[in-house]
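S.K.: Sharing a sequence plus its predicted fold:
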Amino acid sequence: MVSIVIPAHNEARVIGRLLDGLLREARPGEFDVVVVANGCTDDTAAVAGAYDVRVLATPVPSKREALRLGDEAARGYPRLYVDADIELTTAGARALAAALTTPTGPDPNAPHTTTPDGPRAGAPGGVLAAAPERELALGGRPWRVRAYYAIWTRLPHVRAGLFGRGVIAVTEAGNARIRALPPAMADDLAASLAFSPDERVIVPGARAVIQTPRTVADLMRRRVRAATSVGELEQTQATAGDRTGPRDLLAIVAARPSLLAAAVVFALVAVVARRRAARAIRAGDFTTWLRDESSRT
């Protein structure tokens, strides 16, 4: 049985959207869905309780604690960890599970291929973790927000990593790997770095819809949080993956000169975010969660 763990902190406005798509075409008993309402002051638990899922509640507003409780309650593998504010369909969840239950893909004799987001699900080897392709919701967003993501989505480490997709699926061995990681604000980045390229795949048949910020201020909140998270990983794990540098931006602009203005926006946002994050890093504040509320409307 495929288990799906959904940590949810004050997600009453959006969790119904996720569960609608996730369960719409699911067969009875196909998914073991556990929603962990953590530290909620809204109706998250009540909204989730209207669906065929199990709902747990804890007064502790902690994603890591919610994941721990969900893991203890979950019944099977593969196991999907899904953010409450994204959209994932039944077919997408099935594709992620299939990529892990058949590690060599549907045709073990097929040549290795890649997608723009990274290795195809048919890549050979012991696959322990999988994630969907991203579909960023950018309609109605300010030009600067759209410009930022036009660059971000073209960065090689963003295209290949499991992070920033709202979903990570793991085998039992993969689950043991990420559960052994130390606490980190950037839990999805830490999980991505825990697997070698041969152990993780991006699944073309799965697509997660990610709501982007609706304001530049909310974009900055996300990026300051991300920069703070990277700083934490560099301090605690001596690694944080690849950082974006001038060469990355130059390569993108060289391939598409029309993105020059977008690259300038990206660079400015990145510089400001790192400067603001430096205060939290110096103070060792890796618990303040700068949440983007605009994407939850």
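M.R.: Sure thing, it's come through. In this text the structure is predicted, and so the values were computed from the model without any measurement.

S.K.: contacts and neighbour counts: CA atoms only from here.
M.R.: OK.

S.K.: Pull the contacting residues for residue 175.
M.R.: Counting by CA atoms under 8 Å, 6 or more residues apart in numbering, residue 175 makes contact with residue 79.

S.K.: Can you point out the helix or strand that includes it?
M.R.: Under DSSP states H and E, the secondary-structure element containing residue 175 is helix 172-179.

S.K.: which is the next helix or strand following that helix?
M.R.: Once the chain leaves helix 172-179, the next helix or strand it forms, by DSSP H and E, is helix 187-193.

S.K.: hmm, who's touching the following helix or strand past that next one?
M.R.: The C-terminal neighbour of helix 187-193 among helices and strands, as given by DSSP H and E, is strand 200-211. Contacts of strand 200-211 from elsewhere in the structure, counted by CA under 8 Å, 6+ apart, are 85-89, 91-93, 95-96, 99, 115, 117-121, 123, 127-138, 160, 162, 165-167, 295-296.

S.K.: Only whichever of those are buried, select them in PyMOL.
M.R.: The command below creates a PyMOL selection of those among the contacts of strand 200-211 that count as buried (16 or more other CA atoms under 10 Å):
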select buried, resi 85+86+87+88+89+91+92+93+95+96+99+117+118+119+120+121+123+127+128+129+130+131+132+133+134+138+160+162+165+166+167+295+296
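
S.K.: Just to be sure, which of the contacts of strand 200-211 are found in strands?
M.R.: Within the contacts of strand 200-211, membership in strands is found for 115, 118-119, 129-137, 167, as judged by DSSP state E.

S.K.: In addition, the following structure is provided for comparison:
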Amino acid sequence: MTRATILIPAHNEAAVIGRTLLHLSSGLLRGEFKIVVIANGCSDATAMKARSVLSHGIVIETATPGKCNALNLGLDEAEKDRPVICLDADVDVTLETLLALIEPLEKGAALAACGRMDVRTCDAHPLVRAYYNGWKNNPYFDRGKFGGLFAVSQKGAARVFPLPQITADDEFVRRSFAPHEITYVKRCRFTARAPKTLGSLARVRRRSLRGAREVSELGFPSPERGSIGVVLWRSICNPRNLHSVFVYLAVNAWARMVLACRTTEGNTHWERDLTTRIGG
């Protein structure tokens, strides 16, 4: 019996999609999950690479780039009355993690579920490593990371799909549910890779901030208030993290300043990290 559908939007991810699918398929029973890769606006061999690794999955190709459009297309292939998992193409996740993630949804205990994201920083610049060390102090992450990997029940999917054409699909989905409707599954842990350079980190932060602003403009304000104060208080309580927290706040402040100075036309640039998409 199919437990859930996994949607993997992929834009020029030939370097990493094979790694992601190999992690995912290890120990996977045929038919246990329906896996749908949506290669969108690709100019590389993403679709071919996905098909070579994912013999029993579905690979959709569309000339239209955009993560939200890709997820909307993928939902048409989803199993009815089963949870839907949204997974970034550059994230490492195991079968055990996915089973833990959908468990509360299968029991009807929540409409959405997220887990804990571990960030691999061993290949990154020291200031990038410091940033992510300070990043951990943000109270947002006390309830897990709703991004990179999350799941919704069929009832939850009906609420958020079709997704609007925005940058931050994950933030839109998160803010579409009340906190009590989202379950943080601590046994669900997945790994993302940090940008290797400070410049790439700044671009990623600008994209994230721009996406959050778009969601707010749609009428979904951020549920977090006073997070900077909490970050500062936690750094005071643990002075060893003071340097990391300073880097974290400085990078975010700089990203906000640059974003504010950009024109609307300039803000449409995707600004994703390319430093981790080499030799995947």
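M.R.: The structure has been received and is ready for your questions. Note that the structure is predicted; figures quoted are calculated from it, not measured.

S.K.: Need the TM-score between these chains.
M.R.: Comparing the chains after superposition, counting by TM-score structural alignment, normalised by the length of structure 2, produces a TM-score of 0.91; 273 aligned residues with a CA RMSD of 1.8 Å.

S.K.: quick one on the thing from earlier: against structure 2, where does the helix holding residue 175 of structure 1 fall?
M.R.: Equivalent residues of helix 172-179 of structure 1 are located at 154-161 in structure 2, counting by TM-score structural alignment.

S.K.: Pull out the buried residues from that stretch.
M.R.: 154-157, 160.

S.K.: Residue in structure 1 paired with residue 24 of structure 2?
M.R.: Taking TM-score structural alignment for the superposition, residue 24 of structure 2 sits opposite residue 22 in structure 1.

S.K.: between the strand or helix carrying that match and strand 200-211, how many degrees?
M.R.: Here residue 22 of structure 1 sits within helix 15-23, counting by DSSP H and E. If you take axes from the mean of the first three to the mean of the last three CA atoms, to 10 degrees, helix 15-23 of structure 1 sits at 140 degrees to strand 200-211.

S.K.: I'd like to know which elements helix 15-23 of structure 1 is packed against.
M.R.: The helices and strands touching helix 15-23 of structure 1, judged by 3 or more CA pairs under 8 Å, 6 or more residues apart in numbering; DSSP states H and E, are helix 44-49, helix 90-101.

S.K.: what's the most distant pair in the ones in strands among the contacts of strand 200-211 of structure 1?
M.R.: With distance counted by CA to CA, no two of those lie farther apart than 129 and 137, which are 24.6 Å apart.

S.K.: need the contact list for whatever residue of structure 1 lines up with residue 272 of structure 2.
M.R.: For residue 272 of structure 2, the aligned position in structure 1 is residue 291, judged by TM-score structural alignment. Residues touching residue 291 of structure 1, when contacts are defined by CA under 8 Å, 6+ apart, comprise 218, 221-222.

S.K.: Out of those, which end up buried?
M.R.: Judged by neighbour count, with 16+ other CA under 10 Å as the criterion, the buried members of the contacts of residue 291 of structure 1 are 218, 221-222.

S.K.: Same list, the residues you listed, but as CSV with secondary structure and distance to residue 65 of structure 1 please.
M.R.: Putting these into CSV (DSSP: H, G, I helix; E, B strand; the rest coil; distance: CA to CA, whole Å) gives the following:
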residue, secondary structure, distance to residue 65 of structure 1
218, helix, 26
221, helix, 23
222, helix, 22
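
S.K.: Residue 277 of structure 1 contacts residue 227, doesn't it?
M.R.: Yes. At 5.9 Å, residue 277 of structure 1 counts as touching residue 227 under the criterion of CA atoms under 8 Å.

S.K.: sorry, back to before: if we look at the helix holding residue 22 of structure 1, which residues are touching it?
M.R.: The contact list for helix 15-23 of structure 1, computed with CA under 8 Å, 6+ apart, reads 8, 44, 47-48, 51, 84-90, 93.
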